[in-house]
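Student: Below is the sequence, then the predicted model.
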Amino acid sequence: MRDMDLDAFIVPRADAHQGEYVADADARLAWLTGFTGSAGFAIVTRDRAGVFIDGRYRVQVRQQIDTAHFTPVNWPETRPSAWLCEALPEGGRVGFDPWLHTRKEILAMEQGLDGSGVGLIGVDANPIDAIWPDRPAPPVGAARAHDDALAGESSAQKRARLAKSLRDDGQAAAFLSLPDSISWLLNIRGSDVPKNPIVQGFAVLSDDGHVALFADPAKFDGDLRAHLGDEVAILHPEGLPAALLDLEGPVRIDPATAPEAAFRLLERAGTGIALAPDPAILPKARKTMAELDGMRAAHRRDGAAMVRLLAWLDEQDPTTLTEIDVVRKLEALRIEQGIIDISFDTIMGAGPNGAIVHYRVTKASDRRLQTGQMLLIDSGGQYPDGTTDITRTLPLGQPSLDTIAPYTAVLRGMVAVCRARFPKGVAGAHIDALARQFLWQQGLDYDHGTGHGVGAALCVHEGPVRISRASNIALEPGMILSNEPGYYREGAFGIRIENLIVVRIVEAEQGRDMLGFETLTLCPIDMRAVDRTALSRDETAWIDTYHARVRDEISPLVDAATRDWLFRATSPIG
């Protein structure tokens, strides 16, 4: 930093593609600080270092970082600009890597620093890379074709549709930096990042439907090149800066997702810029009928794996098992159902570990299960035809009295969202309170969104829609979201119940467009910790109807002993 004349440097969790999961070569924050959460960043000055984390990671960060060197900072309550203004003198120089931050991030930081005398300096070389002696090589996972029949639309059709939208808006091209957008557009899948079947790269979509894909050519064999066709050129990533300098505009580019470096290159060339969202992001969120059919099929197979796990768990003495034992069992059952990979690191939180929202068991943290504790299982699979994400929380033996009220409130909130009907134009921010209302009545809440978007055989966390106070994007038919309220008591237990749901059209009076949800996830909800007297008649009816559907769809897929367990687990409560 002294050599670069910097007083501070920002170390984000993100890579150049702003992915939630990053390749080992891009895990700079984890390498420097030890913090492995999927969101956060560090700011390092010459005499202090803060690790900024939101409410999901405030327990985890203290377990992973060395507080003699790094200080946890609650974010967004503490803005990075405010922290920098306090930490640096006037005239302080704050370095950042323009490839690792979006234009939106940088503008927000500059606005926060306005008038402070502290300046942001984009650097050509990342100083973390200069001190990382054994930095892994970039990923070179093989890419593969995603069947048009599963996508419901060919890449040529998608490219033509998006190219027409560019022409209609008077734009000559669009710059794409999100690997899931590129993978969706080209009907390809990859193995560059664990648990996310994406191909890392950048792309330029022209208004005639041609695509220049900047990705390692070694990932693409002859069959895949034939699948892509002559309208898709595969170019080495090193050629991207020159290509951006040569583009004729206006070029559509998303300030919320594209790296600041791409803006600087286009501005240097004098190329006209059209600020607009990634043109693939909303079309990708609106799933085709073929994608929905694939997701339904994947959820049936995944439901069979989950039911087999839960039936097996009920037969065990929990004290003979550890969290890792259960993780291995579940992943083996999913392999039998044909997964390509898990869709994220399985969260298997026993007792106090369940209170860590994004807990990941390691050999060091592995807990032996104990009778009387709660076990939170949040997991999912990547299947060729769909992506799953499910959470179930169950008592190991008789539930403790202090878990019953919050568990019941979480369940009622999850059911409220599943049962919701709402007019066209409603956004996730309007739905979020439905999930929290029963917790709020008890003076309780949770520090994460109620739901995230989910890809179809793509990333389990997919933008731009979510069920969250921060989401103002209208929900539309075909959008898939998670529905996962929770409650976490630090040092004691965690509760979360999650189903995936898809937005659909529902019956309404003439002239009014109404939407609701179809539930995709097929697995019993553990009722042992439920105060059934607190359930309304409608809530009880929904649970019984859901369990009857689970029983009908999953029972043919499991063995006789598991089927007997399933019938008991889904017996009517009304």
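Tutor: Nice, I can see it.

Student: going forward, measure contacts and count neighbours with C-alpha atoms only.
Tutor: Fine.

Student: Mind listing residues that contact the longest strand along the chain?
Tutor: Taking DSSP state E as the assignment, the strand of the chain that covers the most residues is strand 499-506. Outside strand 499-506, the residues within contact range by C-alpha atoms under 8 Å, 6 or more residues apart in numbering are 388-391, 418, 421, 475-484, 513-521.

Student: Below is an additional structure, to be compared with the one above:
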Amino acid sequence: MFQDFDVSNRPDQGPPRIAALRAELAARGLDAFLVPRADAHQGEYVADRDARLAWLTAFSGSAGICAVSAAGTALFVDGRYTLQARAQVDSSISVHEIPAAKLSNWLVETLKPGAVVGFDPWLHTQAEVERLRKAFGASDLSLKPVSNPLDAVWTDRPDPPKGKAQTYPDALAGASAAQKRVRIAKDLRAADQAWAVLSLPDSICWLLNIRGSDIPRIPIVQCFALIEAASGDVRLFVDPAKLDGVALDGVDILPPDGLVAALANLSGPVRVDRDSAPFIVGQTLAEAGIDVAWDMDPCLLPKARKSDAEIAATRAAHLRDGAAMCEFLCWLDAQLDDVTNGARLTEIDVVRALEGFRRATNALRDISFDTIAGTGPNGAITHYRVSQDSNRAVASGDLLLVDSGGQYVDGTTDITRTMAVGAPDAAQVAAFTRVLKGMIAISRARWPKGLAGRDLDALARAPLWMAGQDYGHGTGHGVGVYLSVHEGPQRLSRQSEIALEPGMILSNEPGYYREGAWGIRIENLVVVRPAPALATADADRDMLSFETLTWVPIDRRLIDAGVLSPGERAWIDGYHRDVAARMAGKLSARAADWLARATAPL
């Protein structure tokens, strides 16, 4: 499953393709055009057909936006991708890190008054367009929805994906598709909404209990849907060939290009998510005089609140995946010992080996994202993906960061472990221990119902803050069940205002990154559950807590036990006891011996 990702700028990317796009813009009377890393479904991964940003610039990260004008080309990425973007794109493309740098400011400073900025209304949400128009202020710039000019110059653009769909078992889902449709329809009626537009494929797959194969890593069917409040019936806009052999009661199958025409004939109010639906949805409804109810995708929260069946299945998936990880770490420890004696081990070797251990379960459907294996300075690139060009040999004194996951029918996993290569130095141990303290703080947290991810995020950062350190990503993201490994709306993040509720699965992954040297991240998945009762009569609030789902040892060689509190030390020793107990009977003799040493008390 390893893919050799070519991060070098091909000769025909960058300037030649940008020049062709500029000529097309001039022919259309546009002064600039926006090229986001997005498809019509706002997915994290995009099909080859929709990889416009990578085609134009060679930047292969999962988030970013490029502005092309006659005066210059600018690429805007967040802190996860700044180093990667600068390494991948041509020097004629300026790279800017958001949120410090803003696309709107660059456009205002670069373009002349009265300039017209074109955008593809399928690739931007209502919220994005509204924010950009507001940011333009009195600049006299205008945004104009247009058919995509990049597609006109991309002459060998790939065909749409045609992956086959399959039925997802009701027993694993915890409810039938019919029951889910009834539930969503009831919610719509309660909100006095006649229809809802569903543009997120993972929402539609969850609703209809189907999974697909259109996109690598995420088992979705690319499609749009409308659900009617009165009946709960669904109109599904999809290539019917994808559904061969899949029975969908209460669902009308319509051509994939029929959404716009169908929208214009609905009765309102129509529920549309301004943060995920393409701009053209609201535009079409407004032009037809149909009332729009701007509201969250009605499937998001029900999907996030996992059923008991989904949680039980996910626990089983994590035990299987944990055994594969333990076999891998046993193998890796032996390899790292050899490295300290002069043997050669590369990042690609690590990726291939790990994916091999997961395949050996005979249950793996796919990896859940492209495996991150970064050693030394590559570990400091948060979303690093190894290529033949960047492939680095592991060296004594390095830290090796491995972030990976698997897609199984019964669950989606995501785990990060950071390992010492040889004897770690004092700075590595100190930073690792601070990251561990933050990860333990989240694992042990208890909080009143109603709090959001933003209220807990600081718990993970506090030990780093005390040392003048921090990390540039959120502490955790939501995770689906045999769906997207990055699932909304729940997050552990300073930006998240979504209340955490029982059944929500999240990652717990604080980190620390020293640019040019090494990176540290420790990640377990957790699920929100009612907190165990306290042995005190004074408790007067309903509380929530996290149940840990991931069972894999944490590298004890990097822990300074002397700076852990008694409670933190008890947690890590208890966690390792639980890992040993849950892995009992699941490992080879060699891995079982390794695990006994790896889970010994501090």
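Tutor: All right, it came through fine. These figures come from a predicted structure and were not determined experimentally.

Student: Of the contacts of strand 499-506 of the first structure, grab the buried ones for ChimeraX.
Tutor: Buried residues among the contacts of strand 499-506 of the first structure (16 or more other C-alpha atoms under 10 Å), as a ChimeraX selection:
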select :388,389,390,391,418,421,475,476,477,478,479,480,481,482,483,484,514,515,516,517,518,519,520,521
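
Student: if you look at the contacts of strand 499-506 of the first structure, which of them are in strands?
Tutor: Per DSSP E, the contacts of strand 499-506 of the first structure map to strands at 390, 391, 480, 481, 482, 483, 514, 515, 516, 517, 518, 519.

Student: Closest one of the residues you listed to residue 531 of the first structure?
Tutor: residue 391 (19.7 Å; C-alpha to C-alpha).

Student: Give the aligned equivalent of that closest one in the second structure.
Tutor: When the second structure is aligned by TM-score structural alignment, residue 391 of the first structure is paired with residue 416.

Student: nearest residue to that match other than its sequence neighbours?
Tutor: Nearest residue to residue 416 of the second structure in three dimensions, chain neighbours excluded: residue 403, at 4.1 Å (C-alpha to C-alpha, 6 or more residues apart in numbering).

Student: For that neighbour, which three-state class applies?
Tutor: strand (DSSP: H, G, I helix; E, B strand; the rest coil).

Student: wait, it sits on residue 385?
Tutor: No - counting by C-alpha atoms under 8 Å, residue 403 of the second structure sits too far from residue 385 to count as a contact (10.3 Å).

Student: Tell me the residues that contact both of the two, please.
Tutor: Both residue 403 of the second structure and residue 385 are contacted by 371, 372, 373, under the criterion C-alpha under 8 Å, 6+ apart.

Student: Verify the stated contact: the second one with residue 380.
Tutor: No - judged on C-alpha under 8 Å, residue 372 of the second structure makes no contact with residue 380 at a distance of 11.2 Å.

Student: wait, what's in contact with the residue nearest to residue 416 of the second structure?
Tutor: Residue 403 of the second structure neighbours (C-alpha under 8 Å, 6+ apart): 371, 372, 373, 414, 415, 416, 417.

Student: Reformat those residues into CSV and put distance to residue 20 of the second structure next to each item.
Tutor: Putting those into CSV (distance: C-alpha to C-alpha, whole Å) gives the following:
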residue, distance to residue 20 of the second structure
371, 34
372, 34
373, 36
414, 41
415, 42
416, 42
417, 44
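
Student: Identify, from the residues you listed, the entry nearest to residue 15 of the second structure.
Tutor: residue 372 (29.6 Å).

Student: What is the equivalent residue in the first structure for that closest one?
Tutor: Under TM-score structural alignment, residue 372 of the second structure pairs with residue 347 in the first structure.

Student: Around that match, how many other residues sit close by?
Tutor: 23 (other C-alpha atoms under 10 Å).

Student: Make sure it is actually in contact with residue 355.
Tutor: No - taking contacts as C-alpha under 8 Å, residue 347 of the first structure lies outside contact range of residue 355: 10.9 Å.

Student: Report the spatially nearest residue to residue 280 of the first structure, omitting neighbours in sequence.
Tutor: In space, residue 280 of the first structure is closest to residue 181, 5.7 Å off (C-alpha to C-alpha, 6+ apart).

Student: what helix or strand is that neighbour on?
Tutor: helix 179-186 (DSSP states H and E).

Student: Can you name the residues that contact residue 5 of the first structure?
Tutor: residue 93.

Student: switch the cut-off to 10 Å
Tutor: Each residue near residue 5 of the first structure by C-alpha atoms under 10 Å, 6 or more residues apart in numbering is listed here: 92, 93, 94, 95, 121.

Student: Please pick the buried ones from those residues.
Tutor: Using 16+ other C-alpha under 10 Å as the burial test, these include 92, 93, 94, 95, 121 as buried.

Student: What's the first one aligned with over in the second structure?
Tutor: Counting by TM-score structural alignment, residue 92 of the first structure lines up with residue 115 in the second structure.

Student: Might one say that its match is in contact with residue 70?
Tutor: No - taking contacts as C-alpha atoms under 10 Å, residue 115 of the second structure lies outside contact range of residue 70: 11.3 Å.

Student: which residues are common contacts for these two?
Tutor: With C-alpha under 10 Å, 6+ apart, residue 115 of the second structure and residue 70 have common neighbours 30, 31, 32.

Student: Emit the ChimeraX select command for whichever of the residues you listed are buried.
Tutor: Buried residues among those (16+ other C-alpha under 10 Å), as a ChimeraX selection:
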select :30,31,32
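
Student: Tell me which stretches of the stretch 201-350 of the first structure form strands.
Tutor: Along the stretch 201-350 of the first structure, the segments classed as strands by DSSP state E, counting those that start in this stretch run 202-206, 211-214, 232-235, 251-253, 273-275, 341-342, 347-350.

Student: Can you check which of these gets nearest to residue 192 of the first structure?
Tutor: Among the strands of the stretch 201-350 of the first structure, strand 341-342 comes nearest to residue 192 of the first structure, with 12.4 Å by C-alpha to C-alpha.

Student: Average offset of that closest one relative to the second structure?
Tutor: With mean C-alpha distance after the TM-score superposition for the first structure, strand 341-342 of the first structure departs from the second structure by a mean of 0.1 Å once superposed.

Student: The alignment partner in the first structure of residue 233 of the second structure: how many residues sit nearby?
Tutor: Residue correspondence to the first structure (TM-score structural alignment): residue 233 of the second structure is matched to residue 210. By the criterion of other C-alpha under 10 Å, residue 210 of the first structure has 18 neighbours.
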